[in-house]
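Student: test case, fold it:
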Amino acid sequence: MRAYPVTLVRRFSSLVDLSFDDEASLATLPLDISSVVQRQAILRAGEPSPSMYVILEGWAARYGIRANGSRRITGIMLPGDFCGIHALSGASLDHGIVALTNCKIGKIDWTIIADLAHASPAINRALWRAKLVEESILRTWLLNSDDAFQAVGHLLCELHVRACGVGLMQNRRCYIPLTQQDIADAIGITNVHTNRMLQKLRREGLIEFQRGALFIPDQDALRKACDFTPAYLHPLEAA
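Tutor: Model (predicted):
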């Protein structure tokens, strides 16, 4: 339980410079913590929610359903990421959110977040920057969608950077708990084509990816191959 405030403070600190008082306010937020099992819904499209949610443990995804019934992932959330920020505007969610792994979710009444944002310019700015990063990631995914090889490599680069940023790196490897179908749904290609692109990345020595453990032998080589630069993730040092 004690690690959860650290998760929240770490995420906000990656977005803005926080004062000691800001960190203390975040660390003492009244979180209603619940567990969501793998592949179960966290939020459903169209549901009004009086709360904002933060991923405390595990990975989750934003998704929509196409007219043909297929799923399209539009965002991947790691520990510390927010969902349900729409609650601050009183709007209903226009997409679903599903747990990709077993998750711990912290629910915070939107009035508490609104009051905190009003009292702290830094926290208010962090919420806006979180939304900016979310939208920037989606735009970048769309721009990469024409080239499957580039898109798959680019996604792995992105998740590697983001996982490293929240302390999920160990022995130069990070665990990315996405199935091949999850990657396909994020890129917008078939499972079979995704498999071909992953195999090509392996053959060219750009990745080692087994049972979710991702190792990138030469980050510069992979970044060059898939035209990846992390600027669209809006790291704090570039702000």
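Student: C-alpha only now, for contacts and for neighbours.
Tutor: Will do.
Student: now the residue nearest the centre of the chain: closest residue in space that isn't a chain neighbour?
Tutor: The centre of the chain sits closest to residue 77, judged by C-alpha atoms, centre = their mean, with a distance of 2.4 Å. Leaving aside its chain neighbours, residue 77 sits nearest to residue 60 (5.0 Å; criterion: C-alpha to C-alpha, 6 or more residues apart in numbering).
Student: residue contacts, the one you found?
Tutor: Contacts for residue 60 (C-alpha atoms under 8 Å, 6 or more residues apart in numbering) come out as 76, 77, 78, 97, 98, 99, 100, 101, 103.
Student: what is the neighbour count of the nearest residue to residue 71 once chain neighbours are set aside?
Tutor: Closest residue in space to residue 71, ignoring its immediate chain neighbours: residue 65 at 4.7 Å, by C-alpha to C-alpha, 6+ apart. Residue 65 has 13 neighbours, counted by other C-alpha atoms under 10 Å.
Student: and the strands in this structure?
Tutor: Secondary structure of the chain (DSSP state E): strands at 32-36, 41-43, 51-57, 60-65, 71-77, 82-83, 96-99, 103-109, 169-170, 173-175, 208-210, 213-215.
Student: what about the nearest residue to residue 229 once chain neighbours are set aside, neighbour count?
Tutor: Spatially, and ignoring its direct neighbours in sequence, residue 229 is nearest to residue 223 (7.0 Å; C-alpha to C-alpha, 6+ apart). Using other C-alpha under 10 Å, the number of residues around residue 223 comes to 19.
Student: structure for this one too, so we can compare:
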Amino acid sequence: MPHHLIRKLEHFTKLSCDDRQVLGAVASKRRTFAEHSDIIEEGNDPSHVNLILEGWACRYKQLDDGRRQIISFFVPGDLCDTHIYILREMDHSIAALTPVKVAEISRASLDRLMDEHSRVTKALWWDSLVGVAIQREWTVNLGQRTAIERLGHLFCELFLRLRGVGLTEGDSCALPLTQMELADALGLSNVHINRTLQELRRAGLIVLKGGCLTIPDLAALQKASLFNPNYLHLDREGRNLDANEPASD
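Tutor: Down below sits the predicted model:
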């Protein structure tokens, strides 16, 4: 079962046992990708949707001279664009940042799921809208926030996204990103990222060691980063439904 996806979708609405089973059925074809390999490349025909089951990936654009802009990070439970197969060809690439396991969901399977399971369909639309909201926030990051605000904001976002799918332990979470990958995502140089990390550490706002991020005081980091979590839309009705209450279409 794609547990992380199910847990994320249930921030929007409670899914029935049938909903969960059909999500498991459509996500049954699995593939693995090595660290730093492309899952799909710009120009490829996107014949299916990739669901991240394990590991971290990113969406990126690369200029002819080799410069790369990371546009988004994918963590377990993330779909790499629910309706990407509508396009004739990819206009960006998706790469594995760590060893990654994905489920390949075919167009026919996804169309059938969305035709027959209205609750899942609404939850997937919610997930797509949250993805668009995250892109808007990243645009604000690149255009307006200082280096400390950009990096702190990204850490807050990733921590809350991981917490939403059950992948945090207390105030800590995995962060298997290199300084260069952070630089490519935030429009900063590698040297600037290193200096900003040191500032966040000295301020006691983060502890980053061995691929593990600890945020001792989330509220303090949010304040320093001008972070408002409203764009993640994690306060939907699904969180307020009784776990024993039967869900119905």
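Student: picking that back up, can you lay out the contacts of residue 60 of structure 1 as TSV showing distance to residue 190 of structure 1?
Tutor: Putting the contacts of residue 60 of structure 1 into TSV (distance: C-alpha to C-alpha, whole Å) gives the following:
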residue	distance to residue 190 of structure 1
76	18
77	22
78	24
97	21
98	20
99	21
100	19
101	22
103	27
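Student: just the angle between the longest helix along structure 1 and strand 71-77, please?
Tutor: Using DSSP state H to define each element, structure 1 has its longest helix at helix 121-143. Taking axes from the mean of the first three to the mean of the last three C-alpha atoms, to 10 degrees, one finds that helix 121-143 of structure 1 is oriented at 140 degrees with respect to strand 71-77.
Student: check which helices and strands helix 121-143 of structure 1 sits against.
Tutor: Packing contacts for helix 121-143 of structure 1, counted by 3 or more C-alpha pairs under 8 Å, 6 or more residues apart in numbering; DSSP states H and E, involve helix 3-15, strand 71-77, helix 110-119.
Student: list the contacts of the longest one.
Tutor: Here helix 3-15 of structure 1 makes contact (C-alpha under 8 Å, 6+ apart) with 18, 23, 26-28, 54, 56, 79-81, 123, 126, 129-130, 166, 235-236.
Student: mind running it again at 6 Å?
Tutor: The contact list for helix 3-15 of structure 1 (C-alpha atoms under 6 Å, 6 or more residues apart in numbering) reads 27, 80, 126, 236.
Student: and the furthest pair within those residues?
Tutor: Farthest-apart pair in the contacts of helix 3-15 of structure 1 is 27 and 236; separation 20.4 Å (C-alpha to C-alpha).
Student: those two: which has the busier surroundings?
Tutor: For the pair residue 27 of structure 1 and residue 236, the greater number of neighbours falls to residue 27 (18 against 12), based on other C-alpha under 10 Å.
Student: the more buried one: what's it in contact with?
Tutor: By C-alpha under 6 Å, 6+ apart, the neighbours of residue 27 of structure 1 are residue 5.
Student: translate it into the numbering of structure 2.
Tutor: By TM-score structural alignment, residue 27 of structure 1 lines up with residue 24 in structure 2.
Student: from residue 111 of structure 2, how far out is its match?
Tutor: 15 Å (C-alpha to C-alpha, to the nearest Å).
Student: now do the equivalent of residue 139 of structure 1 over in structure 2 against residue 232 of structure 2, distance only.
Tutor: If you follow residue 139 of structure 1 across to structure 2 using TM-score structural alignment, you land on residue 136. As judged by C-alpha to C-alpha, residue 136 of structure 2 and residue 232 of structure 2 stand 11 Å apart.
Student: between these two, tell me which one has more neighbours.
Tutor: residue 232 (19 against 12).
Student: if I look at residue 153 of structure 2, how far off is residue 231 of structure 2?
Tutor: The value you get for residue 153 of structure 2 to residue 231 of structure 2, if C-alpha to C-alpha is used, is 12 Å.
Student: JSON lines for the strands of structure 1, including distance to residue 144 of structure 1?
Tutor: Listed next are these as JSON lines, based on distance: least, C-alpha to C-alpha, whole Å:
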{"stretch": "strand 32-36", "distance to residue 144 of structure 1": "31"}
{"stretch": "strand 41-43", "distance to residue 144 of structure 1": "27"}
{"stretch": "strand 51-57", "distance to residue 144 of structure 1": "27"}
{"stretch": "strand 60-65", "distance to residue 144 of structure 1": "18"}
{"stretch": "strand 71-77", "distance to residue 144 of structure 1": "13"}
{"stretch": "strand 82-83", "distance to residue 144 of structure 1": "24"}
{"stretch": "strand 96-99", "distance to residue 144 of structure 1": "23"}
{"stretch": "strand 103-109", "distance to residue 144 of structure 1": "29"}
{"stretch": "strand 169-170", "distance to residue 144 of structure 1": "26"}
{"stretch": "strand 173-175", "distance to residue 144 of structure 1": "23"}
{"stretch": "strand 208-210", "distance to residue 144 of structure 1": "21"}
{"stretch": "strand 213-215", "distance to residue 144 of structure 1": "21"}
